[in-house]
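S.K.: Mind folding the following:
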Amino acid sequence: MMFATNRIKLRKMTEQDIAVYHKWRNTIGVMESTSPALDIYSMEETGSFVQHVILGSTHSKTYFIMDSASDQPIGITSLISIDFKNRNAELIIDIGEPDYWGKGYGQEALGLLLRYAFMELNLHRISLRVFDFNTRALKLYEKLGFQQEGMSREALFRNGAWHHIIHMGLLQSEYSE
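M.R.: This is a model prediction of the structure:
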């Protein structure tokens, strides 16, 4: 199966996932290293976001990352702002369950998503943004072949200090499974 490894599988997000996504979206420890806005959202706001932005978009593909053994959702990954004319998209990932952090699940999920993006969708370029203090993510993206393309200097105020947002990209010709 294209969307599975021994440990995880990716499946399309559905309306039934709103409650789990809502929990992750409102857990500061989960979102502080990936989300520019650390707001608390109501269930209604999360439901509307999922309906209109995630499920209602023709320019994004969003998948829940599932633990294959327990069938428990552990995170979410997406290709957003897909531009089929210019063959590029932006990648997003959040491992929502802290017990799964630092154990290679993100790398596996991104491996599946990148293979899909480059081999099935035939995209030419995948970009992402990462906060400068998210060193684990930076190392992972570099390991996957992403290159730093620039930065938005001091664009994020977090924990009493200004931080850069680093822009990275990976071309189809640079991709290796």
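
S.K.: C-alpha only now, for contacts and for neighbours.
M.R.: Noted.

S.K.: Mind giving me the packing neighbours of the helix or strand hosting residue 154?
M.R.: Element membership of residue 154, judged by DSSP states H and E, is strand 147-158. Under the contact definition 3 or more Cα pairs under 8 Å, 6 or more residues apart in numbering; DSSP states H and E, strand 147-158 sits against strand 161-171.

S.K.: Sequence B follows; please return its structure for comparison with A:
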Amino acid sequence: MTPAVLTGALVRLRELREEDLDRLVAWWNDPATAVRQVTGPAHPRPAAEVAAMFWTWSQNAGCNLGLSVVTRDEGELVGHVTLYGADPKDRCATLAVLVGAPHQGRGLGTDAVRTLVDHGFTELGLHRIELTVNGDNAPALAAYRRAGFTEEGRRREAVFRHGRWHDHVQMGILDREHRERPERR
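M.R.: Coordinates of the predicted model:
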């Protein structure tokens, strides 16, 4: 059972609410947000389709978990995080995070990732959490490294954006690596 709210140092992770959708959809369709964080095509999609996607991600059944990210003090919506695709045998989930452009660069995404990763290992019993990030997204790469992720591979020139080829970087963290992190002791 997932607690109603997971609390980090800077953020709280809570259930998706209807009132979150307008901002989440706007950020998903905002080039300043999407081009850095979305690893697939970064083109606008109909609002209803994007809202339905967030609802699907936020069903919170089994080890699949999607939560809105809000600031710890004010409760201001800043993004959304998701763990998905885990199965009982392998206990490996994929992490996805979206932080609205106005809220990037403040450590909120790093704290949200750390909070969700901790929950994934300590409460959901996951063994591994992985992600894919655009190779030209230096702030995200740094944030994931701060959260304990290790670069495991690189799909060279896998994405064509703005007239150039960019890499996809595969990153992961294992339960034992998470337990050994200094801030966990």
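
S.K.: And the TM-score between these chains?
M.R.: TM-score for the superposed pair, counting by TM-score structural alignment, normalised by the length of structure 1: 0.89. Supporting figures: 175 aligned residues with a Cα RMSD of 1.9 Å.

S.K.: what helix or strand does the residue positioned nearest the centre of structure 1 sit in?
M.R.: By Cα atoms, centre = their mean, structure 1 has its centre lying nearest to residue 93, at 1.6 Å. Element membership for residue 93 of structure 1 (DSSP H and E) is strand 88-95.

S.K.: going on from that strand, what's the next piece of helix or strand?
M.R.: Using DSSP H and E, the first helix or strand after strand 88-95 of structure 1 is helix 105-115.

S.K.: what's the strand holding residue 93 of structure 1 aligned against in structure 2?
M.R.: Aligned using TM-score structural alignment, strand 88-95 of structure 1 spans residues 92-99 in structure 2.

S.K.: Give me the spatial nearest neighbour of residue 153 of structure 2, chain neighbours excluded.
M.R.: residue 170 (5.1 Å; Cα to Cα, 6 or more residues apart in numbering).

S.K.: that older thread, residues touching the residue nearest to the centre of structure 1, list them.
M.R.: 75, 76, 77, 78, 106, 110 (Cα atoms under 8 Å, 6 or more residues apart in numbering).

S.K.: what do you get if the cut-off is 7 Å, keeping everything else the same?
M.R.: By Cα atoms under 7 Å, 6 or more residues apart in numbering, the contact set of residue 93 of structure 1 is 76, 77, 78.

S.K.: which of those residues lies closest to residue 58 of structure 1?
M.R.: Using Cα to Cα, residue 78 is the member of the contacts of residue 93 of structure 1 that lies nearest residue 58 of structure 1, at 12.5 Å.

S.K.: For the helix or strand encompassing that closest one, name the packing helices and strands.
M.R.: Taking DSSP H and E as the criterion, residue 78 of structure 1 maps to strand 73-83. Other helices and strands packing on strand 73-83 of structure 1, by 3 or more Cα pairs under 7 Å, 6 or more residues apart in numbering; DSSP states H and E, are strand 61-67, strand 88-95.

S.K.: Show me what counts as buried in the longest one.
M.R.: By 16 or more other Cα atoms under 10 Å, the buried positions in strand 88-95 of structure 1 come out as 88, 89, 90, 91, 92, 93, 94, 95.

S.K.: Pull the residues that contact stretch 79-89 of structure 1.
M.R.: 59, 60, 61, 62, 90, 91, 92, 123, 124, 125, 126, 127.

S.K.: Let me know the closest of those to residue 44 of structure 1.
M.R.: Using Cα to Cα, the contacts of stretch 79-89 of structure 1 come closest to residue 44 of structure 1 at residue 62, 19.7 Å.

S.K.: what about the alignment partner in structure 2 of residue 12 of structure 1, neighbour count?
M.R.: Alignment note: residue 12 of structure 1 maps to residue 15 in structure 2; criterion TM-score structural alignment. By the measure other Cα atoms under 10 Å, the count of residues near residue 15 of structure 2 is 20.
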